[in-house]
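Quick one: sequence plus predicted model below, questions after.
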Amino acid sequence: MIMSRCRIFTLVLISTMLLIGRYQTLFLQQPHDIPPLLKAHQIRGGGKGEHTEVQDTRWEAQQQERKAAMLKGCGSEPSEASLLHVLDQHPTLDHLLINDAHQAVFCYIAKVASKTWRKVWANTVGVSAVLKRKHMLQYMVNSLIPDEHRQKSDLIRKVANYTKFLVVRHPFQRLFSAYKDKIQPPNPERDVISVLSYVQKHRFNATRKDIQWQEFVSYIIDGGYRENQHWRPYVMQCYLCDIQYDIIAKYETLFEDSEEILRRIGAPESLHFPDYYPSSTQTELMSYMGKLTQEQTDRLYQIYQQDFELFQYTHNTE
């Protein structure tokens, strides 16, 4: 009886050890659940040397596809003549932040992780004190840019030779994010003043705290899209068809794109883009878009159509 129990115990022990060994083997063979483009970045070992050749090739192919779509949407490659024309209208290219130390140019766009990127940018240009300022962007634009004494010849040279990049997202998601952040109650910001003035022409008893999505869209359609950087189309901000951008980052792939940018411009190895979890507004946006008439939706698309086409976004907000 005792021998039988010993044999049973031995068999159970052996079986258990075999199962554990099999589990460990399977676990070690399984790739970690990190998308291929994220693996090298999330290890955060630091330098470019830790990027795999496969990853670099995949990321480069993705960038080539994005740039090809942008070129197709513009109809031709940017020329020096077109840049000179832009400089006549915008002598300082004041939507571009320039980093001479790392030979990089960043076109900032509001409501596309611009606050996070500006903090990173402030560290790359050695003005981390800016991070303590409440209105950091205004300081960068109103103080730092004039201090650079931008000359036309210098700008032409830098635009030709520096690494140029921007970050974009789905145009309607960006617009909806602006509405939620700047217009929607209970805490509308000062950006609401021009919107409220418009809405009160159609609903006299409207207040800063009850502007509806449909009213905001009507304001945008009737020309309001020109009045504020938070909802101004990309094509009105970054001189898209007059400057050939080297890297097109997207909100949907923000972390890996941003890490690539930092490594490629030679940012300090210790500087990384912070862990970022892009907010998903798609489901809520679809609900709000359902409140619009077909005419409103069509006209809204017409305003941002070039943004959709240049950056390969679809009309159905996916």
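Alright, I've got the coordinates. Please read all numbers here as calculations on a predicted model, not as lab measurements. Numbering: from 1, shown residues only.

From here on, just use CA atoms for contacts and neighbour counts.
Fine.

Okay, strands next: where are they in the chain?
Under the criterion DSSP state E, strands of the chain are mapped to 96-99, 104-107, 163-168, 247-250.

With mean neighbour count as new columns, can those be given to me in a markdown table?
Below are these laid out as a markdown table (neighbours: other CA atoms under 10 Å):
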| stretch | mean neighbour count |
| --- | --- |
| strand 96-99 | 21 |
| strand 104-107 | 22 |
| strand 163-168 | 22 |
| strand 247-250 | 21 |
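
and the comparison structure, right after this:
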Amino acid sequence: MGREVSGRLVVVVLGLPALFCYLLLGTTTTLHHHPPPTEQSSHSPPTVGSCPTCGLNFIVVSDAPEGDLDDLWWADWDEVQRSRRAALYFECHHVRKTRLKSLSKLVNARRYLYNLLVDDRHKAIYCYVPKVACTNWKRLMMILSGRTNETNPLNISSHIPHEEGVLTRLSGTRIKSSVLRYKLRMYTKFLIVRHPLERLVSAYRNKLVKNSTSAADFKRRYGVSIMKKYRKGVSAQNISKSGHGITFPEFVNYLVETGQDSLQSLNEHWAPYVDLCHPCTIKYNIIGKYETLDEDSEYILRKIGAPHDLHFPPLVASRTASLVADHMASLTQELSQKLYNLYKFDFKLFEYDYPNL
């Protein structure tokens, strides 16, 4: 009798994993992550799962209504935004007061709002940051604000969105202070950031290394003077008048010294986020990141009520991230520390790590 009972217990114990897998396979599962709710992604594709207890693989299929899946996606991204805003507001309490500008100063000294573009149609304000997908987002702002008849952002030449007067800036003197305050308070405000070092290396390569018309101008404006000051053992007469050949350590030395004197004198392509967009004074509703650019851009467009067929252009993969380590290795530890100090608040406010510190 005892052996019979023991035998039954063994059968039950061995059968539990199989029962678990059966119940798992028979349960309808709603996926937690899925593509943004666009016309092209109305259903979530099946994914492969596994049962660690029984060693079986199975297909997870969701039969939840499309609207439910969309709601789940928006809920996920709303939570992502809440987390980013919370981290930003927490770190803002640790930023030196001398580094911050009050709302009154921003309103009265409009030059500080130069990078903030406004779309009155959708009641949206975008703070653009060079080297963080700003060309495509400026194209979108042109379409959103009715500054072009184009409906496909890629049909707009890349130089046009950067031309003065194409988009409305909050720095415009014609905007009354009361209206400006209202827009800063009530409009949907967003910015997009990127790992500060990745952005810096991208700006260095694009403006001081590449052979392009834009780079040639930057080399003449910055490269020549930087090499004359920081290139050791070479006379000024032997410095190329084209400004070509500036090294990354020379560029960083220039940034560190110039930033110590006056952060406002740094070009917008390498000025810190905290000085371009004033995230501790202006309460941004949406914080986008280059690492999740597709999802963040879709979220922004849908939140501001953009046309349903307007989407961020397909993202072209960047290789800059793979180049950061080599560029940083060319710096001394002392220079690396000074570079971190210059962009410290960008790292902290937007939750980015700095290597070797």
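Here it is on my side, so go on. Remember, predicted model here, so these are calculated numbers, not experimental data.

which stretch among the strands of structure 1 comes nearest A206 of structure 1?
In terms of CA to CA, the element of the strands of structure 1 nearest to A206 of structure 1 is strand 163-168, at 32.7 Å.

Which strands and helices lie in contact with the closest one?
Under the contact definition 3 or more CA pairs under 8 Å, 6 or more residues apart in numbering; DSSP states H and E, strand 163-168 of structure 1 sits against strand 104-107, strand 247-250.

Identify all contacting residues around the first one.
Read it as strand 104-107 of structure 1. For strand 104-107 of structure 1, the external contacting residues (CA atoms under 8 Å, 6 or more residues apart in numbering) are 95-99, 159, 162-167, 238, 265.

corresponding residues in structure 2 for it?
Using TM-score structural alignment, strand 104-107 of structure 1 lines up with residues 124-127 of structure 2.

what's the average distance of that stretch to structure 1?
Taking mean CA distance after the TM-score superposition for structure 1, the mean distance separating stretch 124-127 of structure 2 from the aligned residues in structure 1 is 0.6 Å.

how far is the host helix or strand of S6 of structure 2 from where the chain is centred?
Element membership for S6 of structure 2 (DSSP states H and E) is helix 2-25. Relative to its chain's centre, helix 2-25 of structure 2 lies at 52 Å (CA atoms, centre = their mean, to the nearest Å).

and that helix, which residues are buried?
17-18, 21, 25 (16 or more other CA atoms under 10 Å).

Just give me the closest of these to D309 of structure 2.
Distances from D309 of structure 2 to the buried residues of helix 2-25 of structure 2, taken by CA to CA, are shortest for L25, at 37.1 Å.

Identify the residue spatially nearest to that closest one, adjacent ones excluded.
F58 (7.0 Å; CA to CA, 6 or more residues apart in numbering).

That neighbour maps to what in structure 1?
For F58 of structure 2, no equivalent position in structure 1 is identified, counting by TM-score structural alignment.

ok, F58 of structure 2 to L19 of structure 2 distance?
14 Å (CA to CA, to the nearest Å).

What of Q81 of structure 2?
Distance from Q81 of structure 2 to L19 of structure 2, by CA to CA: 40 Å.

ok, E215 of structure 1 touching K201?
No. In this structure E215 of structure 1 lies outside contact range of K201 using CA atoms under 8 Å: 11.0 Å.

okay, the two: which has more neighbours?
Comparing E215 of structure 1 with K201 by other CA atoms under 10 Å, the one with more neighbours is E215, at 19 against 10.

Right, I'll leave it there.
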